[in-house]
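Asks: sequence and predicted structure are below.
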Amino acid sequence: MNLVWVRKKHLIYILEMKYISKMFLGSLILTYVCLETELFWEDSDEFDFTLVRFITFLLIF
């Protein structure tokens, strides 16, 4: 019973770390893309939501 509990905890830990690293990498990519494509620049007239939606979709799945 104790060994099963340890395995479950280890699996949960691995899944959490995978999710956190994926979100961190995704946020870095999103920040880079937004800065490079002038999404957040002050002189930008419009905001490109399609790119942000695409990157957010990739982060979720």
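Replies: Right, received. Where do you want to start?
Asks: going forward, measure contacts and count neighbours with C-alpha atoms only.
Replies: Fine.
Asks: which residue ranges of this protein form helices?
Replies: 2-36, 49-60 (DSSP state H).
Asks: can you give me the buried ones in the longest one?
Replies: Of the residues in helix 2-36, 22-23, 26, 30, 33-34 count as buried by neighbour count, 16 or more other Cα atoms under 10 Å.
Asks: hold the first one in mind and look at this next one:
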Amino acid sequence: MGRDEHSKGGKNAASLPQTPKKQKLSASEMREEISRELDAIDTAVKQRQSKRKDK
């Protein structure tokens, strides 16, 4: 039997991508960002609902 070269990934298949230090966020900054995103989604949903009621 020959070698099955397709069964393995490359050398970097198991490694995770690295985030540059200047792009990393602390836990509190991450919570703030998630909070802002959820607020934006909430206001968008409310605007869409109010537009549907107006029709």
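Replies: Structure received. Quantities reported herein were computed from a predicted structural model and do not represent experimental measurements.
Asks: can you calculate the TM-score here?
Replies: After superposition, the two chains reach a TM-score (TM-score structural alignment, normalised by the length of the second structure) of 0.53; 31 aligned residues with a Cα RMSD of 1.2 Å.
Asks: relative to Val33 of the first structure, how far out is the counterpart of Glu37 of the second structure in the first structure?
Replies: The equivalent of Glu37 of the second structure in the first structure is Ile14 (alignment by TM-score structural alignment). Between Ile14 of the first structure and Val33 of the first structure the distance is 28 Å, computed by Cα to Cα, to the nearest Å.
Asks: please name the nearest non-neighbouring residue to the most centrally placed residue in the first structure.
Replies: Of all residues in the first structure, the one closest to the mean position by Cα atoms, centre = their mean is Met23, 2.7 Å from it. Nearest residue to Met23 of the first structure in three dimensions, chain neighbours excluded: Leu59, at 6.3 Å (Cα to Cα, 6 or more residues apart in numbering).
Asks: contacting residues for the one you found?
Replies: 22-23, 26 (Cα atoms under 8 Å, 6 or more residues apart in numbering).
Asks: can you put these in a markdown table and add distance to Arg53 of the first structure?
Replies: Listed next are the contacts of Leu59 of the first structure as a markdown table, based on distance: Cα to Cα, whole Å:
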| residue | distance to Arg53 of the first structure |
| --- | --- |
| Lys22 | 16 |
| Met23 | 15 |
| Gly26 | 12 |
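Asks: what lines up with Ser50 of the second structure in the first structure?
Replies: Match for Ser50 of the second structure (TM-score structural alignment): Ser27.
Asks: measure its match to Trp5 of the first structure for me?
Replies: 33 Å.
Asks: right, I'll call it a day here.
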